[in-house]
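Colleague: coords please:
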Amino acid sequence: MVKPLPLLLLLLTINTTTSSSSSSSSSSSSEKLKRVKNKKLTHFTEYWHDIVSGPNPSGAMVAQAPTTNTSTTSFGLVRIIDNPLTKGPTMSSDLLGRAQGFYAFTSLESVGLFMAMNFIFTSGKYNGSTVTILGRDEIFTDVREMPVIGGSGLFRWAQGYAQARTSIVNMTTHDAVVKYDVHVMHY
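Modeller: So this is what the prediction gives:
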């Protein structure tokens, strides 16, 4: 038979534990509400230089399917990148950072890429911060929109979208310059 006193102590202990976790939960909720009120929208524009030719390419092919060379859409090609991000469309423009990641040609019917990259800022007001973009880029469409799925530093908890517009493409070398307009909500 259970003695009444230990059972009473057990019930008091459970009640005390529940109360303290409940107050910590409400404090956590108020912190979340405070953060939501401090959400910011940041818009920036930069130019992404995909250099795949010449002596110092910023992109390298790391895989391809057996049929990639005969595919009209380069289906199966995967390229890893460490592309310069500049303030203007020329390489002589101020360097803002690097786009590091990869893209893969994933469409049989159009030249559609799966993009996975981090914009890593190495100068300016966003220095030390990153923005992560993950999405589809159908490169011959005038404006392509891809989601921003995260970030770090000033862009912690980032979400938003990036619009890509091709500025220059060399159809012989396949080098390209793409303008990115990025809209990011963050805390």
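Colleague: rest of the way, CA atoms for contacts and neighbours
Modeller: Noted.
Colleague: so which residues of the chain form helices?
Modeller: If DSSP state H is used as the criterion, the helices of the chain fall at 4-37.
Colleague: just the strands in it please.
Modeller: For the chain, the strands defined by DSSP state E occupy 40-50, 59-63, 78-86, 95-105, 112-121, 130-138, 144-152, 159-169, 176-186.
Colleague: and these: which comes nearest Glu31?
Modeller: strand 176-186 (15.4 Å; Cα to Cα).
Colleague: what helices or strands is that closest one leaning on?
Modeller: For strand 176-186, the elements it packs on are strand 40-50, strand 159-169, judged by 3 or more Cα pairs under 8 Å, 6 or more residues apart in numbering; DSSP states H and E.
Colleague: now the angle between strand 78-86 and it, please.
Modeller: Here strand 176-186 runs at an angle of 80 degrees relative to strand 78-86 (axes from the mean of the first three to the mean of the last three Cα atoms, to 10 degrees).
Colleague: re earlier: possible to save the helices and strands packed on strand 176-186 as JSON lines with mean neighbour count and distance to Met185?
Modeller: JSON lines is the format used below for the helices and strands packed on strand 176-186 (neighbours: other Cα atoms under 10 Å; distance: least, Cα to Cα, whole Å):
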{"stretch": "strand 40-50", "mean neighbour count": "18", "distance to Met185": "5"}
{"stretch": "strand 159-169", "mean neighbour count": "19", "distance to Met185": "5"}
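Colleague: dump these into a markdown table; add distance to Thr86 as well.
Modeller: Output for the helices and strands packed on strand 176-186, formatted as a markdown table (distance: least, Cα to Cα, whole Å):
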| stretch | distance to Thr86 |
| --- | --- |
| strand 40-50 | 5 |
| strand 159-169 | 13 |
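Colleague: to compare against the first, here's another:
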Amino acid sequence: MRNHWIAAVLSVLLGLAHPAAAQQPLRADAGPTSRANVILVTTTAQPEVVVAALSEYLKFNGFAVDTLDAARGLVTTHALEEGQTLAEQTKIRAVRGANGWRLTGLYLMGGPLNSGFTAFSAMFLGLDGAPSKVAFRQVEAAARAIPGGSLRYDRAKVRFGAFTKWEDALKMPW
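Modeller: You can find the predicted model right below:
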């Protein structure tokens, strides 16, 4: 009987505290939500300017730039199996769409003694030092290099998994 009374008091207290938290105003610069793996950037800059800014940022930070196409609105980096840094083992893809630019990323992680690689999507998940979050922060930093851009975060279904060959995963847009 006593435990039921304590449980009732706790549920009332938690119920009263919960609506107060929900009434707080949202921040204008809300950060990524858990498991976010897509960054949407809205900008008024011309595609040529965006491609040039992304290219400069990516090259300066050690990425192997693969595709630069302002006409199609496409920027990609190449993930190197023999890469020594996370930037060299990360593929960033920026595509211009109707609502702005969509940036995604994936990174390669090698097995013991680099015996086999697996591709994982860069997402906002885990501890700050987790490879997925570190790779996501690299994609986010590239998104911030877009001039005059405002960032939003989203989640998309990834069409590859841990058992997908990394070569095939690198070819899949998502």
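Colleague: overlay them and tell me the TM-score.
Modeller: Superposed pair, TM-score by TM-score structural alignment, normalised by the length of structure 2: 0.30. Supporting alignment: 93 aligned residues with a Cα RMSD of 5.4 Å.
Colleague: thinking again about what came up before, could I get the strands of structure 1 as TSV with distance to Ser29 of structure 1?
Modeller: Shown next, in TSV, are the strands of structure 1 (distance: least, Cα to Cα, whole Å):
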stretch	distance to Ser29 of structure 1
strand 40-50	20
strand 59-63	45
strand 78-86	38
strand 95-105	36
strand 112-121	31
strand 130-138	26
strand 144-152	22
strand 159-169	21
strand 176-186	18
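Colleague: which element is Val139 of structure 2 on?
Modeller: helix 131-144 (DSSP states H and E).
Colleague: helices or strands next to that helix in the packing?
Modeller: strand 38-42, helix 47-60, strand 100-110.
Colleague: and Lys171 of structure 2, which of the ones you listed is closest to it?
Modeller: strand 100-110 (10.9 Å).
Colleague: packing partners for the following helix or strand past the closest one?
Modeller: Proceeding N to C from strand 100-110 of structure 2, the next assigned helix or strand is strand 117-121, under DSSP H and E. Judged by 3+ Cα pairs under 8 Å, 6+ apart, the packing partners of strand 117-121 of structure 2 are strand 100-110, helix 166-171.
Colleague: deepest in the core, which of the ones you listed is it.
Modeller: strand 100-110 (a mean of 22; mean count of other Cα atoms under 10 Å).
Colleague: buried residues in the lengthiest helix in structure 2?
Modeller: The residue-count maximum for a helix in structure 2 (DSSP H) belongs to helix 2-22. By 16 or more other Cα atoms under 10 Å, helix 2-22 of structure 2 has no buried positions at all.
Colleague: do stretch 132-148 of structure 2 as well
Modeller: For stretch 132-148 of structure 2, a neighbour-count test (16+ other Cα under 10 Å) marks 132-140, 142-147 as buried.
Colleague: which of these lies closest to Leu106 of structure 2?
Modeller: The closest of the buried residues of stretch 132-148 of structure 2 to Leu106 of structure 2 turns out to be Ala135 (Cα to Cα; 7.3 Å).
Colleague: hang on, that closest one packs against Gly105?
Modeller: Yes. If you go by Cα atoms under 8 Å, Ala135 of structure 2 and Gly105 touch, sitting 7.3 Å apart.
Colleague: pipe the helices and strands packed on helix 131-144 of structure 2 into CSV and attach distance to Asp154 of structure 2 per row.
Modeller: Shown next, in CSV, are these (distance: least, Cα to Cα, whole Å):
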stretch, distance to Asp154 of structure 2
strand 38-42, 5
helix 47-60, 20
strand 100-110, 10
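Colleague: which of these sits closest to Ala94 of structure 2?
Modeller: Closest among these, once you apply Cα to Cα, is strand 100-110, at 4.4 Å.
Colleague: tell me what angle that closest one forms with strand 38-42.
Modeller: 150 degrees.
Colleague: counting contacts, what elements does strand 100-110 of structure 2 pack onto?
Modeller: Looks like strand 100-110 of structure 2 contacts strand 38-42, strand 90-97, strand 117-121, helix 131-144 (3+ Cα pairs under 8 Å, 6+ apart).
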